[in-house]
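Visitor: below are the sequence and a predicted model for it; my questions follow.
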Amino acid sequence: MVAESRAAALERAGKIQGRRTTAGFGPPLAVPEGEWALTLVTSWVEPAYLETDASWCEPGGEPAGPLANGGAFGGKAESEVAAAARRLADEWGRPVRALYSREDAVRRGPKRPPIAAGVRSDGSGVLRAVRTPGVAEAVASVAPGLVVEEVDVPGPRTSTAIRGAGWVEAAVLLAGLRGEVGWIEAPGGGAATASVGPDGRLSVGVRAGDPLDETVLRSYCTGAAHMALSWVTSESLAVDEAGEVHDLTMRSFGVLRAVDTPRIDVTIEPSEHEPVNGSDAVFAAVAAAVWLDRGCPEVWPAGVS
């Protein structure tokens, strides 16, 4: 719907705010048959970035990329909003700003591929994942002993552009087998470790080379720690058997509230190496630490303790 303002476009569209469903839908995949030392099943989750996909374009011009309106840790990497802005600008013969509503972002945006895995004590096993280009390679980069089975499942589209999709789940499983987090190294560089204190406090260590700005790095690592804690304990997205998403508001995604988030302490290891991304490794390390602290429950979300 095109109008002079966002409010006018919503009014013309007759848009009604989405709601949280009361229906319950479980994870889409089941653990492969076998004798396993550890198993893990994850659910559909929403990237839940704050600023929805947006772009603007002049007639005959090049549309602005959606990342200029706030990043999404891969959630906007394959967004269709720029193409929509170009099409509408050409159609209407004037500059157009295209903006997803929250419901648009949920229905059209990619999700982290859910997995169901079983691993043996030697690190071998089977990891089932909703069919996603690149997921097998992502898993193999950290856990070559896992056989990846991709499964077609009705539901929203998936992408490995989402933060650490595939390799993080594999790294968490291996940490579970070890019985400790250790230092988890991300495929693109950067390493991290994490632990959960008796009071729930998260302690994080990160190796990211010589940081360009320690304050910015600490902020990214704190955000990654919150994202991991929320993913393991409280986040899920209701998707029915036909693949339709029913949770359409920010409050319905299960993102852990700030008031429910424990203290997060981040220690940056000194280094003279070139700076690299460290927050993805923090995401993996905190997910592993929280899972271990909860006793490695099979299904996520595991609940807030």
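Guide: Here it is on my side, so go on. Numbering: from 1, shown residues only.
Visitor: please make it C-alpha for all contacts and neighbour counts, starting now.
Guide: Noted.
Visitor: those strands in the stretch 51-200 of the chain, which residues are they?
Guide: 54-57, 96-99, 115-119, 125-130, 146-151, 184-185, 191-196 (DSSP state E, counting those that start in this stretch).
Visitor: mind giving me JSON lines with the ones you listed and columns for mean neighbour count and distance to residue 275?
Guide: JSON lines is the format used below for the strands of the stretch 51-200 of the chain (neighbours: other CA atoms under 10 Å; distance: least, CA to CA, whole Å):
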{"stretch": "strand 54-57", "mean neighbour count": "24", "distance to residue 275": "30"}
{"stretch": "strand 96-99", "mean neighbour count": "23", "distance to residue 275": "34"}
{"stretch": "strand 115-119", "mean neighbour count": "26", "distance to residue 275": "32"}
{"stretch": "strand 125-130", "mean neighbour count": "24", "distance to residue 275": "32"}
{"stretch": "strand 146-151", "mean neighbour count": "18", "distance to residue 275": "31"}
{"stretch": "strand 184-185", "mean neighbour count": "24", "distance to residue 275": "14"}
{"stretch": "strand 191-196", "mean neighbour count": "24", "distance to residue 275": "12"}
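Visitor: comparison target below:
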Amino acid sequence: MTIDFELDGDSVVVTDDAVSLLDALRDELGVRSPKDGCSPQGQCGCCTVLVDGRPRVACVTPVSRVRGRSVTTVDGLADRDAWARAFCDAGASQCGFCTPGIIARLSVLTPEQLADREAVDKALLAHLCRCTGWQTVREAAVRVARGDAREPLDRDLAAAERRALIEGGAAQTVGAQVALGYGGFSDDEAPDDALVALLGQDGEWVAAETIGAARRLAGKVQGRRTTAAAQWPIELPPGEWARSLQTTWVEPAYLEPDAAWCSPGGQPSSPLGNGGAFGGKSDSSVGSVARRLADQHGRTVRVLFAREDVVRLGAKRPPLAVGVAADGSGTARVARPANVADEETIRHALRSVAPAVDVEFVDLAGPPVSAALRGAVWAEVAAVVASLGESPDTVTSPDGATATAVVDADGRPNVTVDCGDPLDDVVLRSYCIGAVHMALGLVLGESIALDEDGVPLDLTIRSFGVLRATDTPEIDIAIAPSSAGDPVNASDAVFAAALAAAWRQVDHPLQLPTSARLA
């Protein structure tokens, strides 16, 4: 049975009526601006489109429900270019994976609503963004409301891309097209005739001609959020400590699930897409799987992780327990990474920020952990060491950037960062705001629960504890002027300093996250 509807002003017909609107848009009609971030849970908002002018999450909307109706993606918005420029000018899109859906939803607000933070934050409740920390999204909305987005700012976008590379650890495009979803994601660029491979319920890869057929072959049951409590799996090292901290399992929560495609005998595409995923995809297996399946089938194969696969198989932030004495000496007990190289990375980073703190690795049942994640281990230890002094908290990262942070009485973080040549203040500020947002999340709510065998139980993207827009305060970033010195990564130092400041503001509880609030 065919389904006909209007898409961005044109009449279209799709032939598979058993799929979602998102699958029909992306896989049958080739419209790649709506994204699949939760695979499909209806929770991340990345696939938001307008149906008869009203926002709708496409991944859980059967395509049969739009028969004879009007569907508008970000590509069909009359003011699309103004939104794109506003997001670029404000630094409101880094990877650009979540922003097409955000723009689609915000586009239905009036100028008065766009200029009202409460109205924008309420609209953003339907969305998740891991990169920007929400603030620059609000600022982009105000630009559109005021008509300030008609002309682009005078910026050196090559310098902006260099700063993004330094911050994210992977090549990243900076430009108006990124906010519309055209940053160069692997799954967007796969050939139309590629087989689609998904991980089946039995752990084996299955391949089919369409994503709908592959999902039926995979036979997975949608993951859920558990009511199980978070655990702090590592005991504190013995000793008399001036300050102690325990952390739990934390999901990096990047929005784009791992994806890669490969032709027989070729090189697989990078799962990093348009950004580094905070280090969370450094050891992703999807590229090697795509190469193997392409050779096996003699055809180009597109390999996709579902959100549950990301949670079960992807690297987590290492749980730790650290005790530090008043003189800065101490011990950090850390979940052991999968390889010796990661252990040495952690040791080296700790020596640079806390030379008197020893590290012990602990074998834990659970998902893999990685030293590649933003400031993993050294940031937590640096925050503990910084807490021994008075506010504000200052951290110098292994890269040589220095950040100073304080959370004021109203719960508003204020951060100053010195990282050499800023290159582009807009991108640098955006990354620093995002780092503060991530630090606040680590203090206030981010964790996942595991069962007794170490298998993650929290399988929905909303269960990771990422702070919503309504829960995220305004964040002040001051960039220290620097005409000397090579540019270095700033956001890791900002993350560590903001972590220390937020932890101080909630009175240094032993275990993070805490149920306390900043103000």
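Guide: The structure has been received and is ready for your questions. Just so it is clear, the structure is predicted and the values come from calculations on it, not from any experiment.
Visitor: TM-score for these two?
Guide: Here the superposed chains carry a TM-score of 0.96, computed using TM-score structural alignment, normalised by the length of structure 1; 305 aligned residues with a CA RMSD of 1.3 Å.
Visitor: rewinding a little: need the strands of the stretch 51-200 of structure 1 in a markdown table with distance to residue 47 of structure 1, can you?
Guide: Compiled in a markdown table, those are given as follows (distance: least, CA to CA, whole Å):
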| stretch | distance to residue 47 of structure 1 |
| --- | --- |
| strand 54-57 | 16 |
| strand 96-99 | 17 |
| strand 115-119 | 16 |
| strand 125-130 | 16 |
| strand 146-151 | 21 |
| strand 184-185 | 22 |
| strand 191-196 | 22 |
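Visitor: residue 292 of structure 1 is nearest to which of these?
Guide: strand 191-196 (9.1 Å; CA to CA).
Visitor: give the aligned range of that closest one in structure 2.
Guide: Using TM-score structural alignment, strand 191-196 of structure 1 lines up with residues 402-407 of structure 2.
Visitor: mean deviation, that stretch versus structure 1?
Guide: With mean CA distance after the TM-score superposition for structure 1, stretch 402-407 of structure 2 departs from structure 1 by a mean of 1.1 Å once superposed.
Visitor: out of the strands of the stretch 51-200 of structure 1, which gets nearest to residue 305 of structure 1?
Guide: strand 191-196 (11.8 Å).
Visitor: helices or strands next to that closest one in the packing?
Guide: Packed against strand 191-196 of structure 1 by the contact rule (3 or more CA pairs under 8 Å, 6 or more residues apart in numbering; DSSP states H and E) you find strand 184-185, strand 202-207, helix 279-293.
Visitor: most tightly packed of the ones you listed?
Guide: Counting by mean count of other CA atoms under 10 Å, helix 279-293 has the highest mean neighbour count of these, with a mean of 28.
Visitor: angle of it against strand 191-196?
Guide: Helix 279-293 of structure 1 and strand 191-196 are oriented at 30 degrees to each other (axes from the mean of the first three to the mean of the last three CA atoms, to 10 degrees).
Visitor: residue range for helix 279-293 of structure 1 in structure 2?
Guide: Under TM-score structural alignment, the match for helix 279-293 of structure 1 is residues 491-505.
Visitor: mean deviation, that stretch versus structure 1?
Guide: Mean deviation for stretch 491-505 of structure 2: 0.5 Å (mean CA distance after the TM-score superposition for structure 1).
Visitor: contacts for that stretch?
Guide: In this structure, residues lying in contact with stretch 491-505 of structure 2 by CA atoms under 8 Å, 6 or more residues apart in numbering are 167, 374-375, 379-380, 382-384, 386-387, 391-397, 401-407, 413, 415, 417, 428, 431-432, 435-436, 438-440, 442-443, 509, 518.
Visitor: distance from the chain centre to that stretch, please.
Guide: 18 Å (CA atoms, centre = their mean, to the nearest Å).
Visitor: hmm, back to that, how about the helices and strands packed on strand 191-196 of structure 1 in a markdown table, adding distance to residue 145 of structure 1?
Guide: As requested, those are exported to a markdown table (distance: least, CA to CA, whole Å):
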| stretch | distance to residue 145 of structure 1 |
| --- | --- |
| strand 184-185 | 17 |
| strand 202-207 | 26 |
| helix 279-293 | 19 |
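Visitor: residue 359 of structure 2 pairs with which position in structure 1?
Guide: Residue 359 of structure 2 maps onto residue 148 in structure 1, with residues paired by TM-score structural alignment.
Visitor: and what of residue 445 of structure 2?
Guide: Aligned partner of residue 445 of structure 2 by TM-score structural alignment: residue 234.
Visitor: how about residue 405 of structure 2, what does it touch?
Guide: Taking CA under 8 Å, 6+ apart as the criterion, residue 405 of structure 2 is in contact with 392, 393, 394, 413, 414, 415, 416, 494, 497, 498, 500, 501.
Visitor: what's around the equivalent of residue 80 of structure 1 over in structure 2, how many residues?
Guide: With TM-score structural alignment as the criterion, residue 80 of structure 1 lines up with residue 285 in structure 2. Per other CA atoms under 10 Å, the neighbour tally for residue 285 of structure 2 reads 17.
Visitor: how close does residue 285 of structure 2 sit to residue 178 of structure 2?
Guide: According to CA to CA, to the nearest Å, residue 285 of structure 2 and residue 178 of structure 2 sit 26 Å apart.
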